[in-house]
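> Could you work out the structure for the sequence below:
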Amino acid sequence: MTTLDPRYNILFEPLQIGPVRTKNRFYSVPHAIGMGMVGMDGMIAFRAARAEGGWGVICVEETMIHETSDHAPLKTPELFLDEHIAPTARLVEAIKAHGALAATELAHVGSSGVAWQARAHPLSSSSKFPHYHINPITARTVDKKDIAAFRQWYVDAALRAKSAGYDIVYVYCAHDLSLLQDFLVTNTNKRTDEYGGVFENRVRLLKETLSDVKDAVGGSCAVAVRFAVEERRWQSNLNIRDDGRRVIETLADVPDLWDVNVSDWSFDSGSSRFFEEGQQEPFINFVKQVTDKPVVGVGRFTSPDAMVRQIKSGILDLIGAARPSISDPFLPNKIQEGRIEDIRECIGCNACIAELNHYTRVRCTQNPSAGEEHLQGWHPEDYPAAHDASQSILVIGGGPAGLEAATTLGKRGYSVTLADAGTEWGGRLVREQKLPRLSAWGRVVDYRLSQMQQMTNVDLYLDSRLSAEDVVGFEADHVIVATGAKWRGDGLGRNHHDAIPGHELDHVFTPEDILNGRLPEGEVIVYDEDYYYMASSIAELLAAAGCKVTFVTTASDPVPWTAMTLEMGHVIKSMNEKGIEIVVGHSIAAIESGAVSLTRELTKEEGKRSADAVVLVTGQLSDDALYHELDSLRDEGKIKSLERIGDCLGPGQIAQAIFDGRKAGMNFGK
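Next up, the predicted model:
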């Protein structure tokens, strides 16, 4: 059995946080999972899996301290009623059963929420529209009585947290999602009383709230503050040269723990397309210079060497993680057991966040068990044994779905053969990971291949295109078809129900052409009805190759799904920097030699644009011919058992393909 590499001993040192002590330096920071009080069983299963995996501290996400605070329809935990204590205690017990400390991020989201559940008026330091919502209701300005009530809400919630058994209680002031941050920032605080104007006034409520909570529970619970040291979305006084630093200097010894980050969420949890591992270091590396209290921060850390450097360099005391702990709940245990190669590294795609922004439970591209621990009964590491290990399974297609299905079935103990027609594993990812900024997505392939290469019951065959006759001759007990999908070239998509006139012309390209290295020249229109990463990635690729690119989309905003993954602003900024013209709200009416006819969606007004080439990014078609041929043979009794998964079943996100693969692997034999 392998053991801990001595280089990583420091990661497993205990650490004192106020009155409590961690077993190691791994800290699962607060992050939403979209289950809330009505999904308590799911919350328990999700958090307990991370505690079982070795995280020293498991922190529950924004836990609302009053009915005027919520992110509805996203479900969140609550501690503003005594009846919330008992179900919360079940959650805390499950976390602590594995030796982890349990923490809760008590929060009032102020003007970032709209208090939909209670149909109340949202609150703000100064009257303003709510953040992140288009609800036509203005958050009301809190008065002195409201401020006194707010402080009492925090105390009452902290006492309930203590009763529920929490070890660490947070005061939340980050991410543009906090009433306390509204008071700090001059953009949002326009008050003229003792809570507005000069810094000493704007920091007053945070100082009072922290002191109140410490007085209430500080003898038995550690009190932490989550604080954004810099607002990166726009210019403000909250930055590391001004008030971002002054807050920590002023309150240095008040909390027992500083949990530091940047605002807003799109920068704090920036995707791997735009932010590298450890990207927050330049913003948080001053904190330990001005406080003696422990400091935790995040950086999408998956490398234990990077974690050690953060500690030895005096930047962090605790390694915080949200997305890496979703991707691999057992990351600490794997490091401790010397199984670095088994870490399921986060790819930073933000599929987890997209689900939350879409008001459903968390999911993960790398870890399909995330969010399914209770509903499906899926454990991130333990797999049910094969019902009959003598049965053989043939998986056709080595893309994300096929790789996951074969990995899952192999771990269950079945005899698995995985065959792919290509010369590299990965299916769509063979080419997509070579697009601008998508290299981290290759971890999807690397992890599954490394797992299967350790299994003697899994055979891997590349350059093996199988015909229906070949499959029949294989005589497998079960056949899984995961042959993926291809980008269509006729222009059918969200807006076009018929082929675009002129799509067959030689100067019209598809993503398949671009991915295969066939690039246009001159003036190029990239037309997007896919609404995710493909069109913008192609636009940037062509701009880098010297083309003059115009990005045209039927959507009212470019790449709208990237708003869910927190990438839209970064995508737009990047395209602007590369000189790509963005035209929204237009569809292609027809393509002709040297020009494209466009229709403005709002007015149906038509116009023309010159174009030497057009790239149509409108949709995909399942590559399912083999499946249908095999299906007919199954009806004839020549195939015993058959199913299709992933893009072969229906084109979608890689996260869906991985989920399909896990489901196929887990359900076989039921």
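
> switch to C-alpha atoms for all contacts and neighbour counts from now on
Fine.

> residue contacts, Pro255?
Leu210, Lys214, Ala222, Val223, Ala224, Val225, Lys293 (Cα atoms under 8 Å, 6 or more residues apart in numbering).

> and the first one, that one's in a helix?
Yes. When the secondary structure is assigned by DSSP: H, G, I helix; E, B strand; the rest coil, Leu210 falls within a helix.

> number of nearby residues for it?
Using other Cα atoms under 10 Å, Leu210 is surrounded by 23 other residues.

> Quick one: neighbours of Ala625, just the number.
Neighbourhood size, Ala625 [other Cα under 10 Å]: 12.

> go on, Leu466?
Leu466, neighbours per other Cα under 10 Å, totals 15.

> What separation do you get for it and Arg323?
38 Å (Cα to Cα, to the nearest Å).

> which helices and strands sit right next to the longest strand along the chain?
Taking DSSP state E as the criterion, the chain has its longest strand at strand 222-231. Judged by 3 or more Cα pairs under 8 Å, 6 or more residues apart in numbering; DSSP states H and E, strand 222-231 is in contact with strand 168-173, helix 204-217, helix 243-250, strand 257-263, helix 281-284.

> For that strand, give me every contacting residue.
Residues contacting strand 222-231 (Cα under 8 Å, 6+ apart): 17-20, 167-175, 210, 213-214, 217, 238-240, 243-245, 255-264, 283-284.

> Kindly list the longest helix within the protein.
helix 144-164 (DSSP state H).

> Just the buried residues of it, please?
Of the residues in helix 144-164, 150-162, 164 count as buried by neighbour count, 16 or more other Cα atoms under 10 Å.

> just those now: which is nearest His31?
Closest to His31 out of these is Ala161 (17.5 Å), distances taken as Cα to Cα.

> mind checking how far the closest one is from His84?
When distance is defined by Cα to Cα, Ala161 is 9 Å away from His84.

> hmm, back to that, with distance to Gly473 as new columns, can the helices and strands packed on strand 222-231 be given to me in JSON lines?
Shown next, in JSON lines, are the helices and strands packed on strand 222-231 (distance: least, Cα to Cα, whole Å):
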{"stretch": "strand 168-173", "distance to Gly473": "61"}
{"stretch": "helix 204-217", "distance to Gly473": "70"}
{"stretch": "helix 243-250", "distance to Gly473": "68"}
{"stretch": "strand 257-263", "distance to Gly473": "58"}
{"stretch": "helix 281-284", "distance to Gly473": "57"}
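
> Alongside the first, I'd like the structure of this one:
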Amino acid sequence: MDLFTPIRIGALTARSRVVMPPHSSAIGNLWGTEAEAGQAIAYLAERARAGIAWSTIPGRISNVLAPGFEPSGISAVVHGAFRGANYVERVRRYSAAMHEAGALAATQLTMNGGYPHAPSDRFATPVNFLAPHAITVDELALLLDEYEFSAGTARQAGIDVLELHMNHEDLTQQFLSPSTNDRTDHYGGSLENRMRLPIEVLERARAAFGRDGALGVRMNLAVPGSYELEEGVEIARRIEATGLVDYFHMVYGSTWGHPSYIQPHFYEPGTWSGLARRYRETLSVPVVYTGLVNSPRLAAEIVARGDADLVGMARAHVADPQLLVKARAGEHQSIRPCVGGNDCINRRYVDGLPFGCAVNPHAAREVDGPWPGSARVDRPVLVVGGGPAGMELAALAAEAGAAVTLVERADALGGQLRTAALAPSFGRLGEYLDWQERRLGSLGVQVRLGTAFGAADLAAADPGAALVVATGARERVPDLPGVHLPHVVGGRAALRGAPVGRRVAVVVQDDHLAPLAVAEALADRGCEVTLLYSTHVPAQLLGRYIVGSVLGRLDSLGVQVRIMEEVVAIGDGVVHVRHTYSGRAHELTGFDTVVLACGGTSEAGLYALAREQGRADVHVLGDAYAPRRLVFATRQALVIARLLAGLDR
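The predicted model follows:
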């Protein structure tokens, strides 16, 4: 059996074994402006045409609130999508696009617990202490009406597959768990009582949705502290026995923990699919498994060994919308790999920036059409700097017909990303760089390694060529007393295996992943590592869908994290710190080595020189402008490529 074998889901036939779980809310607001809705549909339609069985759009139902109460938090909703004035019209357009592409259209019924409703006034997680409201029986009755209305409206709008979101701290999951449900009425106590609300929701949803569409349940394989695997299997068995559902969608993880349900690259792909097999062995309806399925080969293996009937792949489809087309053709090496860094999510919910994929700058720009289309770069392009920014620009320009030369002073392409890939859990960055090298080779880009490029080279360069300066950033060395002592080592050197002592202090002046990669690599070598942050939290630019995973992994390796301690001097065996806010000074002793993980400083001299010489067609790209992350580099590369092609001026 392969991924393209159809399967029956209730009254429907799914044409393949791959579905897209919901993630499109970050890409384009289906309920927003015409342009936003058009982008959302274009994104989903491109992936539907490639062969998925169905795509799923989010579906939060309206809240039932006391007059004037303002729910707050990342998942707070007052008026859900189903009550929107344009819901039916917009979803009909989405459904029509899916059907035209040969796929089914799906949505969820979601009511996040704790914003503000919960079964009881207990907190659901150890990282969120926003006090919930213990929902009353009367409010539950109104909420059930809302579920029924939403299900009926979804069907009216052309939705084929409706899924109850009974996971990730949804209100229905919180009712299942004795850790969040200590009610003494008929919704609490026994498992039968704790299951009452989810089953009532399914009864109302099925009545409104009908039998000609498919109704499913998305639930956690297990929830530590809530229910373990066998009780989860029993919950699913009892739900199936009602005859209300046509499939189960199994996932693992929470919205905040280790792992997050959107598992980043700190885990092996498909780690929990074996748990899904226990459900599949018990249930007679199809089972979907979702969880870090990052390639069609892995998806096919999961189906072939009987872990699940279908698999969910979201981020892999963000990275390469054509992955199923390429898989069907046997072109697995050409699939653009997802690196699992979760910047696609973090950009929206942490940085407040538009959606973007670290490896696919075309994601969320589907309305532009495929690159290059009719766009052409009509002159040679010289790219100086072979890090991820320069590699992406070189490939894009070559795809648009330019003769491209890429010059890199090191003996290998990849820049800082190649160094970061040396950390134990960061190997997928290396896989991405290998893919980029194959891409450059197939496009005929002339790559010159081990070649410095200076003033004389600039003067001799073809004046008719576009020059792109992607020279990256040198390692930042903070201006601290003692920073040049023999036992002080740069973070990049530490990743490359420079000798360090047993006890290591890592001075952090970087709000993202790089210092954590350094700490992981050192701890994996047997070092006792202490991270020193001057901020009030570690890695404050990491979102909740990744930070728990990395901090959990580092704790398992014995890494210590100290916060609000600004390093002011380094001595022999001592690090002098002061409290960031009070200024109280003290000393940390006993360290053999101090490692600096302080980010970078732009190397933009070549760009400045080119401008001084009057070169007009010159561009600065990536860290050479300002040190940022991979997603910033690749997205900027596309913008510059479009400028070179005469677009977006």
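
> re the thing from before, out of the helices and strands packed on strand 222-231 of the first structure, flag the one nearest Leu598 of the first structure.
strand 257-263 (38.6 Å).

> Distance from the chain centre to the closest one, please.
Distance of strand 257-263 of the first structure from the chain centroid (Cα atoms, centre = their mean, to the nearest Å) equals 19 Å.

> Provide the aligned range in the second structure for it.
Alignment of strand 257-263 of the first structure against the second structure: residues 247-253, by TM-score structural alignment.

> residues in contact with the matching stretch?
9-10, 168, 214-223, 236, 259-263, 272, 276, 285-291.

> Using the three-state scheme, assign the aligned residue in the first structure for Glu230 of the second structure.
Superposed on the first structure with TM-score structural alignment, Glu230 of the second structure falls opposite Arg241. Classification of Arg241 of the first structure by three-state DSSP places it in coil.

> what's the answer for Val479 of the first structure, then?
At Val479 of the first structure the chain is in strand, as set by three-state DSSP.

> can you pull the contacts of the residue opposite His23 of the second structure in the first structure once aligned?
Aligned counterpart of His23 of the second structure in the first structure: His31 (TM-score structural alignment). Contact partners of His31 of the first structure, counting by Cα under 8 Å, 6+ apart, are Cys59, Val60, Glu61, Glu62, Ala322.

> As a markdown table, those residues with neighbour count and distance to Ala419 of the first structure would be great.
Output for the contacts of His31 of the first structure, formatted as a markdown table (neighbours: other Cα atoms under 10 Å; distance: Cα to Cα, whole Å):
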| residue | neighbour count | distance to Ala419 of the first structure |
| --- | --- | --- |
| Cys59 | 26 | 42 |
| Val60 | 24 | 42 |
| Glu61 | 21 | 42 |
| Glu62 | 25 | 45 |
| Ala322 | 20 | 35 |
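
> Same list, those, but as JSON lines with distance to Gln653 of the first structure and secondary structure please.
Shown next, in JSON lines, are the contacts of His31 of the first structure (distance: Cα to Cα, whole Å; DSSP: H, G, I helix; E, B strand; the rest coil):
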{"residue": "Cys59", "distance to Gln653 of the first structure": "29", "secondary structure": "strand"}
{"residue": "Val60", "distance to Gln653 of the first structure": "28", "secondary structure": "strand"}
{"residue": "Glu61", "distance to Gln653 of the first structure": "26", "secondary structure": "strand"}
{"residue": "Glu62", "distance to Gln653 of the first structure": "28", "secondary structure": "strand"}
{"residue": "Ala322", "distance to Gln653 of the first structure": "21", "secondary structure": "coil"}
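
> out of those, who's nearest Ala539 of the first structure?
Ala539 of the first structure lies nearest to Ala322 out of the contacts of His31 of the first structure, by Cα to Cα, at 31.2 Å.

> from memory that closest one sits against Phe26, does it?
No. Ala322 of the first structure is beyond contact range of Phe26, at 11.0 Å (criterion: Cα atoms under 8 Å).

> Apart from its neighbours in sequence, what residue is nearest the corresponding residue of the second structure for Asp459 of the first structure?
Under the alignment (TM-score structural alignment), Asp459 of the first structure pairs with Gln446 in the second structure. Nearest non-adjacent residue to Gln446 of the second structure, counting by Cα to Cα, 6 or more residues apart in numbering: Thr405, 4.7 Å away.

> which SS state does the one you found fall under?
Under three-state DSSP, Thr405 of the second structure comes out as strand.

> Can you tell me what Ala14 of the second structure aligns to in the first structure?
Aligned partner of Ala14 of the second structure by TM-score structural alignment: Thr22.

> Relative to Asn261 of the first structure, how far out is that match?
With Cα to Cα as the criterion, Thr22 of the first structure and Asn261 of the first structure are 21 Å apart.

> just Leu515 of the first structure next, same as before
Applying Cα to Cα to Leu515 of the first structure and Asn261 of the first structure gives a distance of 37 Å.

> Nearest the middle, which residue of the second structure would you pick?
Averaging the C-alpha coordinates of the second structure gives a centre point, and the residue nearest to it by Cα atoms, centre = their mean is Asn342 (2.6 Å).

> Aligned against the first structure, show me the partner of it.
Using TM-score structural alignment, the partner of Asn342 of the second structure in the first structure is Asn350.

> residues in contact with that match?
The contact partners of Asn350 of the first structure, taken as Cα under 8 Å, 6+ apart, are Ser271, Thr565, Leu566.

> Keep only those that stay in contact in the second structure.
Compared against the second structure with both residues aligned by TM-score structural alignment, their matches' Cα atoms under 8 Å, those retain Leu566.

> Show me which of the contacts of Asn350 of the first structure is closest to Val430 of the first structure.
Using Cα to Cα, the contacts of Asn350 of the first structure come closest to Val430 of the first structure at Ser271, 20.1 Å.

> Could you check how far the closest residue to the closest one other than its chain neighbours is from Cys173 of the first structure?
The shortest distance from Ser271 of the first structure to any non-neighbouring residue, by Cα to Cα, 6+ apart, is to Gly348 (5.0 Å). The spacing between Gly348 of the first structure and Cys173 of the first structure, counted by Cα to Cα, is 24 Å.

> got it, and His387 of the first structure?
Taking Cα to Cα, one finds His387 of the first structure at 51 Å from Cys173 of the first structure.

> between those two, which one's more packed in?
Set His387 of the first structure next to Cys173 and count neighbours by other Cα under 10 Å: Cys173 wins out with 25 against 13.

> Map that one onto the second structure.
Cys173 of the first structure maps onto Met166 in the second structure, by TM-score structural alignment.
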